[in-house]
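Novice: got a predicted structure here, sequence first:
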Amino acid sequence: MSSDKPGTAERQAKLGPEEHEENWRRLGEEEFDVVVVGGGITGAGVALDAATRGLRVALVEARDLAAGTSSRSSKLFHGGLRYLEQLEFSLVREALHERELMLNRLAPHLVKPVSFLYPLTHRFWERPYTAAGLLLYDRMGGARSVPGQKHLTRAGAQRMVPALKRDAMIGAVRYYDAQADDARHTMTVARTAARYGAVVRTSTQVVDFVHEADRIAGARLRDVEDGRETEVRAKSVINATGVWTDELQRLSGGRGHFRVRASKGVHVVVPRDRIVADSGMILRTEKSVLFVIPWGNHWIIGTTDTDWYLDLAHPAATKKDIDYILDHVNTVLATPLQHSDIEGVYAGLRPLLAGENDDTSKLSREHAVARVAPGMIAIAGGKYTTYRVMAKDAVDAVSNDVSGRMASSITDRVPLLGADGYHALVNQADQLAAAHGLHPYRVRHLLDRYGSMVHEVLALCDENPELLKPIDDAPNYLKAEVVYAVRNEAALHLEDVLTRRTRISFEYPHRGVDCADQVARLIGAELGWDEQRITSEVEKYSERVRAERESQDQPDDQAADATRGTAPEVRDELVESVG
């Protein structure tokens, strides 16, 4: 939507403390065409789609951007090779199209090609069967901007992945997909929506809905930092809350047209040197597939696929989940992984459309959009890769609620913040590094996190050269990135920075505890925290890590959930019963 103040487009791209307060005022005073509930990738995508069509848009999120599923995925933009076996051809074709848009036009700074080796274990039939599937994948778009399939002998596969047991395969096939930091990508989509006028506010919980006659006309909002409440008025509300879809539906008083089932996916993170390989791997299991995904100086290995009926905000990994992952990956590794090798663990919930089949790995990854009440649309299901298509379909569904003719979706032509100029800056990385006294590797790392917004990050160091230094116990990140997260990226808590703006919470064995005080002080200087508040943030984060570690030693979901639940919420005024 257009701002009341002229010339504020760049200011709107900021999501800092001043904007956080200003946006609270705007939520209570302005009327919107669309209010989007949920700050995951679907909600952020809906906000961007609606804003770039010229609609007046607000996005509210009870916790943090990408606080749920959208920061805990396999971090892949992929066509879903295994869906070919399930004959979901349209889903695969759609996902591959979206992958190519991200790689080449919308987010080349955030989305990168990644190779996978698929070990073959059966003679005669498996290679032609796999080749046929990958040929179809490549023809659907899988090889449009990345290399197509390559067949390898056993010796060739071992040269590419020396970590593999010689007897674990008879050969292999390599193919390519793409990956991204899901939390950073989601946050960038939300900031891009703000750049085009959307009012984006985190720590803002929907606690009730506003009804006029027989329709929903807005929502009652609670600031979960201080407890104050206001009402936001809108012509349409879009429920994009993922695994909370049913909960928000009950709150609205409407009848749902579909149900959402939560499926838990657990990933473990190990150091890069524990698996000697030049490619990721995809392994078939009795239930689904297991990915071994390169992630900087680490490997991400996952995932599991089990029903989850407990705390939606804090799904907990169990010892059984972790053993499942290690047992399956160790069937092909010459040097088995041990529990002591694990640096980090994270668990997320997939919002699957509930179907007749009880096997969660076979539930459709298609999405559904429904008008669940007059003035209210719900969108659920789908997969991260196709978020932009989901967003388009959700906004199309509100056309009858907004006045005038609504423009068509254009998000396939709207690069995310940081994309413009990225490729030129990659070529200029050495000069940029020299200008700031940094190693070129450091600048390239920043470019792959911020794109052309790297200038904004480095400008902070012109004000304070101390910010050019790495965080003491997490040297992959600069102190400037913490300050930037607060000033520009809507970070309000220590947890927001350590788990989502950076990935310190699973990239270091200490999981962020060792650098928590230093990072909290950098945040506190921006947000005006006193010593008591700094101590409280560090203690709450440390309690979270303790509870997660202990839950990962528990034998089942109930015990793990009870253990994880002992950690306090960082947002004090959150009302748990409404999601």
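Specialist: Good, I have the coordinates.
Novice: please count neighbours and contacts with C-alpha atoms only from this point.
Specialist: OK.
Novice: just so I have it, where are all the strands in the stretch 151-300 of the chain?
Specialist: Secondary structure of the stretch 151-300 of the chain (DSSP state E, counting those that start in this stretch): strands at 171-179, 199-201, 204-212, 215-223, 229-239, 260-271, 280-284, 289-295, 298-302.
Novice: for the fourth one, packing partners?
Specialist: With contacts defined as 3 or more C-alpha pairs under 8 Å, 6 or more residues apart in numbering; DSSP states H and E, strand 215-223 has these neighbours: strand 204-212, strand 229-239.
Novice: okay, angle between that strand and strand 229-239 too, please.
Specialist: Here strand 215-223 runs at an angle of 120 degrees relative to strand 229-239 (axes from the mean of the first three to the mean of the last three C-alpha atoms, to 10 degrees).
Novice: got the angle between strand 215-223 and strand 204-212?
Specialist: 150 degrees.
Novice: could you list the residues in contact with strand 215-223?
Specialist: Where contact means C-alpha atoms under 8 Å, 6 or more residues apart in numbering, the residues beyond strand 215-223 that reach it are 35, 203-211, 228-237, 373-376, 573.
Novice: what do you get for the second one?
Specialist: If you take C-alpha under 8 Å, 6+ apart as the criterion, strand 199-201 is touched by 15, 20, 23-24, 26-27, 57-61, 190-191, 193-194, 490.
Novice: please compare the first structure with the one that follows:
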Amino acid sequence: MTTENIWNAAWREETWRSLADSEWDVVIAGGGITGAGILREASRLNLRALLVEQRDYAWGTSSRSSKLVHGGLRYLKTGQLALTRASVQGREQLLAEGQGLIDPLGFLLAQYEGDGATAGRLVYGAGLTIYDLLALQWSHRYYSPLDFQMMAPYISPTGLRGGFHYQDAQTDDARLVLRVMREAAGDGGTALNYVRAEQLLLDGADRPVGLRLRDILTGRSAEAHARVIINATGAWADNLRVQVGEEARIRPLRGSHLIFPAWRFPLAQAVSFMHPIDGRPVFAFPWEGVTLVGTTDVDCPPPLENDPSITGDEVAYLMAAITAHFPALSLTLSDVVATFAGIRPVIGSGKADPSDESRDHVIWQENGL
């Protein structure tokens, strides 16, 4: 597959007709960033690799993220050093490989009275030191209240004890997926969208040997056989996992965002602050001519077939944070120009608070899937 014909109708038809007759090394279900990355790496190993996605590439979580490529600073607070290390290393690799698509982003972290500002300075200072050491560069600095306000002039001065500046990164998440997909195509990978992985094909030992596929555009079906079947469907992963007898493990959590015009919510750089209700970190940052505010962390029970959307309670939650920390702007719901929400595929452990669930990454090998 060449990069010119990924979305070519004639090529798509030819590829569909040859699915059953092709000998695939790897078939991947899921066209988000995880599936795209696997396709690229498999193709670079000269494996015959096929990816299928039931909607647009990056339709799910990979186009509805917070647009951040962060190093997992908040994971240090719960002692998840390994996860932070992996996140920082991934961020630095993306910054090196994705120039023009992954950009550095300066973050301001406000410290207020009442949210443990004194202890918070020590804890976050230590955390940011580790953060910088993992990135092999010193970028954080603490600022006095006056200096902090000069960098974030609309933030509330009441109770402000100062804050930190540190570096993370941001991206256009959907474009990142498409770039990786194009790189995979250039290395010989094959990808088809609007093709649903409906059912696993099992051998006599109930091990997956292929997928039954459905063309969403025409309704026709086909089978694709491979030595390895990879489930990279994110929040929808349990749909295939249960077909090999595994229990549902994914806890879908919705993260919702508000978007304001930049002239109503002017920011020169990202600002993070603690929510006045539950102490969760909330952020606001400039992105593509607007200001993006997020995020929530609430359960989003299945089914997940419809587009996720923000609820009234989530809107009120985010507006409460904005009102508390940027009262001078007098922002109201009428200033919101758009909203969006994405689903996090978090591994459930039964914790009452969704935010207490681990954000660690896991690769399962379950009966051949």
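Specialist: Looks like it arrived, so ask away. Just so it is clear, the model here is predicted, and its values are computed rather than measured.
Novice: TM-score for this pair?
Specialist: The TM-score (TM-score structural alignment, normalised by the length of structure 2) is 0.93; 361 aligned residues with a C-alpha RMSD of 1.7 Å.
Novice: and the aligned partner of Arg154 of structure 1 in structure 2, what is it in contact with?
Specialist: The equivalent of Arg154 of structure 1 in structure 2 is Pro145 (alignment by TM-score structural alignment). Pro145 of structure 2 sits next to 157, 160-163 when contact means C-alpha under 8 Å, 6+ apart.
Novice: which among those residues end up buried?
Specialist: With burial judged by 16 or more other C-alpha atoms under 10 Å, the buried subset of the contacts of Pro145 of structure 2 is 157, 160-163.
Novice: neighbours around the aligned partner of Asn46 of structure 2 in structure 1, how many?
Specialist: Counting by TM-score structural alignment, Asn46 of structure 2 corresponds to Gly54 in structure 1. Using other C-alpha atoms under 10 Å, Gly54 of structure 1 has 17 neighbouring residues.
Novice: hang on, Gly54 of structure 1 is in a strand, isn't it?
Specialist: No. Read with DSSP: H, G, I helix; E, B strand; the rest coil, Gly54 of structure 1 is coil and lies in no strand.
Novice: quick one, helices of the stretch 51-200 of structure 2?
Specialist: 81-97, 117-135, 145-151, 173-186 (DSSP state H, counting those that start in this stretch).
Novice: kindly indicate which of the contacts of Pro145 of structure 2 lies nearest Lys77 of structure 2.
Specialist: Distance to Lys77 of structure 2, by C-alpha to C-alpha, is smallest for Gly163 among the contacts of Pro145 of structure 2, at 16.8 Å.
Novice: thinking the closest one is in contact with Ser144, fair?
Specialist: Yes. Applying C-alpha atoms under 8 Å, one finds Gly163 of structure 2 in contact with Ser144, separated by 6.8 Å.
Novice: circling back: what about the strands of the stretch 151-300 of structure 1, which gets the closest to Glu343 of structure 1?
Specialist: Per C-alpha to C-alpha, nearest to Glu343 of structure 1 of these: strand 260-271, 5.3 Å.
Novice: ok, the aligned residue in structure 1 for Leu101 of structure 2 to Val199 of structure 1 distance?
Specialist: By TM-score structural alignment, Leu101 of structure 2 lines up with Leu110 in structure 1. Distance, Leu110 of structure 1 to Val199 of structure 1, using C-alpha to C-alpha, to the nearest Å: 24 Å.
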